[in-house]
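> build the 3D model from these lines:
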Amino acid sequence: MIDILVAGGGPAGLAAAIRAAGAGREVVVLEPRAAPVDKACGEGIMPSGVAALQALGVGVAGHDLRGIRYVEGHRSAEATFRGGTGLGVRRTELHAALHRRALELGVRIVPGKAGAVRQDDGSVSTAGLTARWLIAADGLHSPLRRELGLDRPGSAPRRYGLRRHYRVAPWTDFVEVHWSRRGEAYVTPLGDRLVGVAVLSRDRRSYEQHLSFFPALAGALRGLEAGPVRGAGPLRQDARSPRAGRVLLVGDAAGYVDALTGEGIALAMATASAAVACLTADRPEAYPARWARLTRRHRMLTQGLLAAARQPGIARLIVPAAHRLPRVFETAVRALQ
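Below you'll find the model as predicted:
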């Protein structure tokens, strides 16, 4: 019997598979798409995520990130990371590197998609495969989360993201977050001549319409060679629990607040490793508490920042406050890194 079946071959699923294979477990990844898979994301990895990739033996090229900068009009505030750098890396490059590492360790990747789940005291089955444990890493709108009855309807306003790449030399080694009353734009350096720009908002508009709310940024990008636009959303997803019997949810499948603080990959690595650690220690019941501890700070800070951004009177004070209180801003950034 397979020790651990992983449903979803994105970063969270491949990280779980790599960790489990490194612990001597037989692992199979169920994934319907051929690697590498592109996705609309900010493509910035926090220092903790970079360290997690290194611990998995995954090397990937990208652009070093020194910190986070908030920008609104002529005001800005920046905070450097402490004890390491982040990394701006194309999603396809990251996925390809994780995929290679999984294959090097003997992980079997099977084309297919998880469907109905059957489980008993000793096994769990889906898509014609049976394992001792199933790790659900099937993304933001996880079909397995719904299948297991773990979806929790959210009441928060829906937010959506759009991302595009531009052929231009990065003008900074910070992730820039540009603020407006309509949302945020995230600029991530990805290579010598590549920059990713993602926009997040509650409004459903075209990418160009969103970008027009950031006049200085739009002016800097005007006329540049640009790639296709990719979208994602709604972003907020809640799960009743990250575990249902012999199924453990990791990454976005276990719940997602927002992309505002840029921790998606770092949290995917952390929760995937925690799930495998609990399984290899034969303590699956410990996973929900570990998941809560790993994600608590992110959830609290992101929810707080989102709540402030929804209030126009408060939102317009975010960048001025960060500018005037640099130590507070630096503390917040380092708490999330």
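> every contact and neighbour count from this point should use C-alpha atoms.
Fine.
> what's the neighbour count on Ala277?
Applying other CA atoms under 10 Å, we find 19 residues neighbouring Ala277.
> other SSEs contacting the helix or strand hosting it?
In the assignment (DSSP states H and E), Ala277 maps to helix 264-280. Applying 3 or more CA pairs under 8 Å, 6 or more residues apart in numbering; DSSP states H and E, we find helix 264-280 packed against helix 11-22, strand 44-45, helix 47-55, helix 287-309.
> adding mean neighbour count and distance to Val37, write those out as TSV.
Shown next, in TSV, are these (neighbours: other CA atoms under 10 Å; distance: least, CA to CA, whole Å):
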stretch	mean neighbour count	distance to Val37
helix 11-22	28	10
strand 44-45	28	17
helix 47-55	19	18
helix 287-309	16	25
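> residues in contact with the residue minimising distance to the centre of the chain?
Taking CA atoms, centre = their mean, the centroid of the chain lies closest to Gly264, which sits 2.0 Å from it. Gly264 is in contact with Ile45, Gly251, Asp252, counting by CA atoms under 8 Å, 6 or more residues apart in numbering.
> let's see this one next to it:
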Amino acid sequence: MGRAAADVDVLVVGAGPVGLAAAVHARAAGLDVLVVDHRAGTLDKACGEGLLPGALRAVQALGADPPGHVLTGISYRAPGRHADHEFTAGPGRGVRRTTLHEALRARAADVGAHRTCGRVTVLRQDAAGVEIEVTPGRADDGHPARDAADGDAGTAGAPITVRGRWLLGCDGLHSAVRRLAGLDVRPGPGAGRGAGRPAGSRYGLRRHFAVTPWTDLVEVHWSPHAEAYVTPVAPDLVGVALLAPRTVTGAGFDTLLRSQFPELAARLSGATATGTVLGAGPLRRRSRRRTAGRVRLVGDASGYVDALTGEGVRVGLAQADAAVRHLEDAEAYERAWRTVTRDYRVLTTGLVAWASGPARGAVVPAAARLPWLYGAVVDRLAR
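From the prediction side, this is the model:
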């Protein structure tokens, strides 16, 4: 049976930084774009909020330049020991996730990408395009025939159908597109409840503290069971992200901070905690492929190792560029995806394996004893 002509050239599901970057690239290629996300307004996420030099340059190349706090390098720290390395490729920037989102959302709107709010519940495709059913919510723009079946942009209603020539799934760790396109890696036979989330699965927690940053470095504090990432994001604000297995993060942010990082907790004891604690996880995600017909998975939706190296934004932005360049060639995108994620996958997998084993306590001492190797890894990831 024939299908109707596409409503747009490219459907982007997910309005985080990666989805918005994909929309900007698609508009630069002369394509009509609709961004769909079940969340309205400015989006936040539990993350380290550090744009390493390569990520900052990629954001600026998109035409956005969000304000924040200069980052000059990374410091690995443990009680009585630390290893510091300053970036050789120029500075990075600590940027609130909400600030980054606002800057990229404004840029996407400026170049003519449309956005609507709704949850994707059905995905169908044929040789000519991809069709999704969206349960609408509040729309961010007044794009005609996109907001709701009856044109009422302010209320939710019955599912609407939208069709595009291509679909980019940029909807994060818990990607609905990955699931609906049949690209999830599922647990094997006999797996019970909770399968796919092994005991060692890592989770993240993040909150902010109103305090003047005491360093221009991203501090990574190591304890026996967790890491704490301290990122200055404004002249009077630092973000603290904690990463650990669920058995550890389940204690809650404050308990985890005090029990695993007493020196850091003491430094922050006089600071006011701002906002709420946000969580994310499990972090490890896999996909069978990054492509299925006219669907492309991009960013965390395509697979994720861990936040330990702080590279998520840079790698996601590189994937967004590659996905748009290779819309017509699935295999070319698969090759490009492997190329732009290779360093991240290899180095992060290796470091997580080291940090999860009996040699975890040697990470910071090794970095301090071998500054040339530590610096080379930092610069490779930050470039």
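> now the helices and strands packed on helix 264-280 of structure 1 in JSON lines, with distance to Ala277 of structure 1?
As requested, those are exported to JSON lines (distance: least, CA to CA, whole Å):
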{"stretch": "helix 11-22", "distance to Ala277 of structure 1": "8"}
{"stretch": "strand 44-45", "distance to Ala277 of structure 1": "22"}
{"stretch": "helix 47-55", "distance to Ala277 of structure 1": "14"}
{"stretch": "helix 287-309", "distance to Ala277 of structure 1": "9"}
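> which one, of these, ends up nearest to Ala272 of structure 1?
Of all these, it is helix 11-22 that lies closest to Ala272 of structure 1, at 4.7 Å by CA to CA.
> following that closest one in sequence, what is the next regular element?
strand 27-30.
> with structure 2 overlaid, how far apart is that following strand on average?
In the superposition against structure 2, strand 27-30 of structure 1 averages 0.6 Å from its aligned positions (mean CA distance after the TM-score superposition for structure 1).
> which residue numbers in structure 2 go with that strand?
Under TM-score structural alignment, the match for strand 27-30 of structure 1 in structure 2 covers residues 33-36.
> same check on stretch 301-309 of structure 1?
Taking TM-score structural alignment, stretch 301-309 of structure 1 hits residues 347-355 over in structure 2.
> and Ala270 of structure 1, how many neighbours?
Using other CA under 10 Å, Ala270 of structure 1 has 22 neighbouring residues.
> how much space separates the corresponding residue of structure 2 for it from Arg325 of structure 2?
In structure 2, the residue paired with Ala270 of structure 1 is Ala318, using TM-score structural alignment. Noted for Ala318 of structure 2: a distance of 11 Å to Arg325 of structure 2, by CA to CA, to the nearest Å.
> then Arg179 of structure 2?
Distance from Arg179 of structure 2 to Arg325 of structure 2, by CA to CA: 24 Å.
> what do you get for Ala271 of structure 2?
46 Å.
> likewise Leu31 of structure 2?
12 Å.
> quick revisit: check the mean deviation of the match of stretch 301-309 of structure 1 from structure 1.
Mean deviation of stretch 347-355 of structure 2 from its aligned counterpart in structure 1 after superposition (mean CA distance after the TM-score superposition for structure 1): 0.8 Å.
> residues making contact with that stretch?
With contacts defined as CA under 8 Å, 6+ apart, stretch 347-355 of structure 2 is touched by Val305, Asp306, Leu308, Thr309, Arg360, Gly361, Val363.
> can I get those in a markdown table with neighbour count and distance to Ala106 of structure 2?
Shown next, in a markdown table, are these (neighbours: other CA atoms under 10 Å; distance: CA to CA, whole Å):
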| residue | neighbour count | distance to Ala106 of structure 2 |
| --- | --- | --- |
| Val305 | 20 | 30 |
| Asp306 | 25 | 29 |
| Leu308 | 19 | 29 |
| Thr309 | 19 | 28 |
| Arg360 | 17 | 42 |
| Gly361 | 17 | 44 |
| Val363 | 16 | 41 |
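> still on that earlier bit, so for Phe81 of structure 1, which of the helices and strands packed on helix 264-280 of structure 1 sits nearest?
Nearest to Phe81 of structure 1 among those is helix 47-55; the distance by CA to CA comes to 7.5 Å.
> that closest one vs structure 2, average distance?
Helix 47-55 of structure 1 sits 0.9 Å off on average (mean CA distance after the TM-score superposition for structure 1).
> matching residues in structure 2 for that helix?
Using TM-score structural alignment, helix 47-55 of structure 1 lines up with residues 53-61 of structure 2.
> where's Val247 of structure 1 relative to Leu150 of structure 1, distance?
Using CA to CA, Val247 of structure 1 is found at 11 Å from Leu150 of structure 1.
> kindly check the end-to-end length of stretch 39-57 of structure 1 for me.
With CA to CA as the measure, stretch 39-57 of structure 1 spans 23 Å from end to end.
> from the middle of its chain, how far away would that stretch be?
Chain-centre distance of stretch 39-57 of structure 1: 9 Å, with CA atoms, centre = their mean, to the nearest Å.
> appreciated, that's everything.
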